[in-house]
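**Student:** no sequence on this one, just coordinates:
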């Protein structure tokens, strides 16, 4: 198929996923840069100030400028943690945008989130309210640094998956979110009790619909469960297991097949071992 034909197919898929009617120029730009800018993203960036840090473009409001030094420091921290877990990967350009709750929810299509990463848009959204700047500077970890650590870990994980020649949708969301929670929990004492919340089958929090439903279960905590599963893998098998799972997962060797080969356990037995490890 010619490059023109490939771009026309990509344009069709792009319009289907965004609900828009993108021009051929916009389609080509998104295809060759691997970065699509939605209308909301364009609007937010146009209304913001910009600071460049290595491969990250930080878009912020004037009243939030005090947060820039801490943002750079946190990005350095996130990169150190992510590369320590995943090894080297090419650092393609990415945008980080400070935004209010309304815009973050609209961009992520999720309620109650403080951060968001879209691998399709190559954008991280971080909730920052201008009235909270001073309190963020006093207690930065929970309400500002942790979301940046989490979302940057998503970026690094997807870069590693792409370089392995795999597709992101081959990997369970509990694995993706577990890596991000592990990075975000650095220098934090994690308190957990597997008897305090409902334990969900890992296969039920593998894909998007199941994950969204799990977030609405008041007695469950899919983020904590994801962290516990990934932390168990690292503590028992070593950090290299994450890269091994990424590199060996493909269309013919699905994630759960590779997981069973490495751990010696099918997923149901693996998740029971995880629970036993923390009890």
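**Tutor:** Structure's in. What do you need? Note that the structure is predicted; figures quoted are calculated from it, not measured. Residues are numbered from 1 along each chain as shown.
**Student:** make it CA atoms for all contacts and neighbour counts henceforth
**Tutor:** Will do.
**Student:** how near is residue 234 to residue 204?
**Tutor:** According to Cα to Cα, to the nearest Å, residue 234 stands 22 Å off from residue 204.
**Student:** from residue 189, how far out is residue 11?
**Tutor:** Taking Cα to Cα, one finds residue 11 at 46 Å from residue 189.
**Student:** put this next to the first one:
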């Protein structure tokens, strides 16, 4: 009975102290800038680990003077282990933010990033490694192409598309420092879905892992340059590569990638994917641009009766027609200066998002019915 009370009492002490340290850590990481919170994480990691080593020394030390200390050493060891892992967790997220996402994040954005490991993931690094197993690898510039042996005939087409994507995105964004990226070919849209759980899509770009995936809808028609399969394959590749280049450019400005709303990301990617493609305007169900900000928003409307890709394309196409392709780059740069998309957009274009909403459909009707 005494042992049970001792264990319970020490466990309660451990929980109380850990909860206090946890709250302090969360507050520091949410309310202070990245440099301060990162320094705090490093210090806490080192201090916790040193205390852990000291506790082990006390346990192994044969001196009887430490007997009274040993009686409460186990909960203290548990506390040092817990705080060490907690600090490493925050430190790893902070390093990702500092190196990949920019430092000027809001409290809400930081919270979302700290919660990433607890959110449902559709694809992991292990999944990507499995996808690439037993595939051949062809390297073109900074792109490693993973394909099955029978898909090797597609490599020249892919290389031409990458050249076109590189040329177009360089014209729009200027020179961008490239990372080595992986391009995984999926034998069909069904296989892509089975591997990634992405619904009704022919491609994807995974930013943190620098991975592009493209589905092959009909290899024979793609090789024969038959429409529409050939166009969709190349257009999807241009679209996903543009996502990569746009996000690399945004990071180059020291801006958080998703400070730019998703409709802008997708609109720019569609603009490059549909470059110089003429098609007639047709009516579509529209949604407010302010409701196409996040991935959750996008997926909600994409899977309903809204053509969010076409709408975003028309929005970007209107801006290009009115101000030139350089406006895409200017909007990103002004957003970085203001650390706010609405303010940066207004400063760059002289119009608000609401005004764009009123203008772009009218312009699209005129342009595509002529």
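**Tutor:** That came in fine, so what should we check first? The shown structure was predicted, so the numbers you read here are calculated from the model rather than taken from an experiment.
**Student:** what's the closest non-adjacent residue to the residue nearest the centre of the first structure?
**Tutor:** With distances taken as Cα atoms, centre = their mean, residue 154 lies nearest the centre of the first structure, 2.8 Å away. Among residues not flanking residue 154 of the first structure along the chain, residue 180 sits closest, at 5.9 Å (Cα to Cα, 6 or more residues apart in numbering).
**Student:** neighbours around residue 218 of the first structure, how many?
**Tutor:** 9 (other Cα atoms under 10 Å).
**Student:** sorry, back to before: give me the more crowded residue out of residue 11 and residue 189 of the first structure.
**Tutor:** residue 11 (22 against 7).
**Student:** my read: that one touches residue 27, true?
**Tutor:** Yes: Residue 11 of the first structure lies in contact with residue 27 (Cα atoms under 8 Å); the separation is 5.5 Å.
**Student:** which residues are common contacts for those two?
**Tutor:** Among the neighbours of residue 11 of the first structure, none is also in contact with residue 27 (Cα atoms under 8 Å, 6 or more residues apart in numbering).
**Student:** what range in the second structure matches stretch 151-169 of the first structure?
**Tutor:** Aligned by TM-score structural alignment, stretch 151-169 of the first structure falls on residues 240-258 of the second structure.
**Student:** rewinding a little: alignment lookup: the residue nearest to residue 154 of the first structure to the second structure.
**Tutor:** Alignment note: residue 180 of the first structure maps to residue 269 in the second structure; criterion TM-score structural alignment.
**Student:** which secondary structure element contains its match?
**Tutor:** Assigned by DSSP states H and E, residue 269 of the second structure belongs to helix 262-273.
**Student:** list the buried residues of that helix.
**Tutor:** Neighbour counts over helix 262-273 of the second structure (16 or more other Cα atoms under 10 Å) mark 262, 263, 264, 265, 266, 267, 268, 269, 270, 271, 272, 273 as buried.
**Student:** got the contact list for the third one?
**Tutor:** Contacts were defined as Cα under 8 Å, 6+ apart; by that measure residue 264 of the second structure touches 312, 316.
**Student:** what about 7 Å?
**Tutor:** Residue 264 of the second structure is in contact with residue 312, counting by Cα atoms under 7 Å, 6 or more residues apart in numbering.
**Student:** got it, and the fifth one?
**Tutor:** By Cα under 7 Å, 6+ apart, the contact set of residue 266 of the second structure is 309, 312.
**Student:** any idea how far residue 195 of the second structure is from it?
**Tutor:** Distance, residue 266 of the second structure to residue 195 of the second structure, by Cα to Cα: 23 Å.
**Student:** roughly how far apart are the residue nearest to residue 70 of the second structure when sequence neighbours are not counted and residue 191 of the second structure?
**Tutor:** Spatial nearest neighbour of residue 70 of the second structure, chain neighbours left out: residue 59 (6.4 Å); criterion: Cα to Cα, 6+ apart. Taking Cα to Cα as the measure, residue 59 of the second structure falls 55 Å from residue 191 of the second structure.
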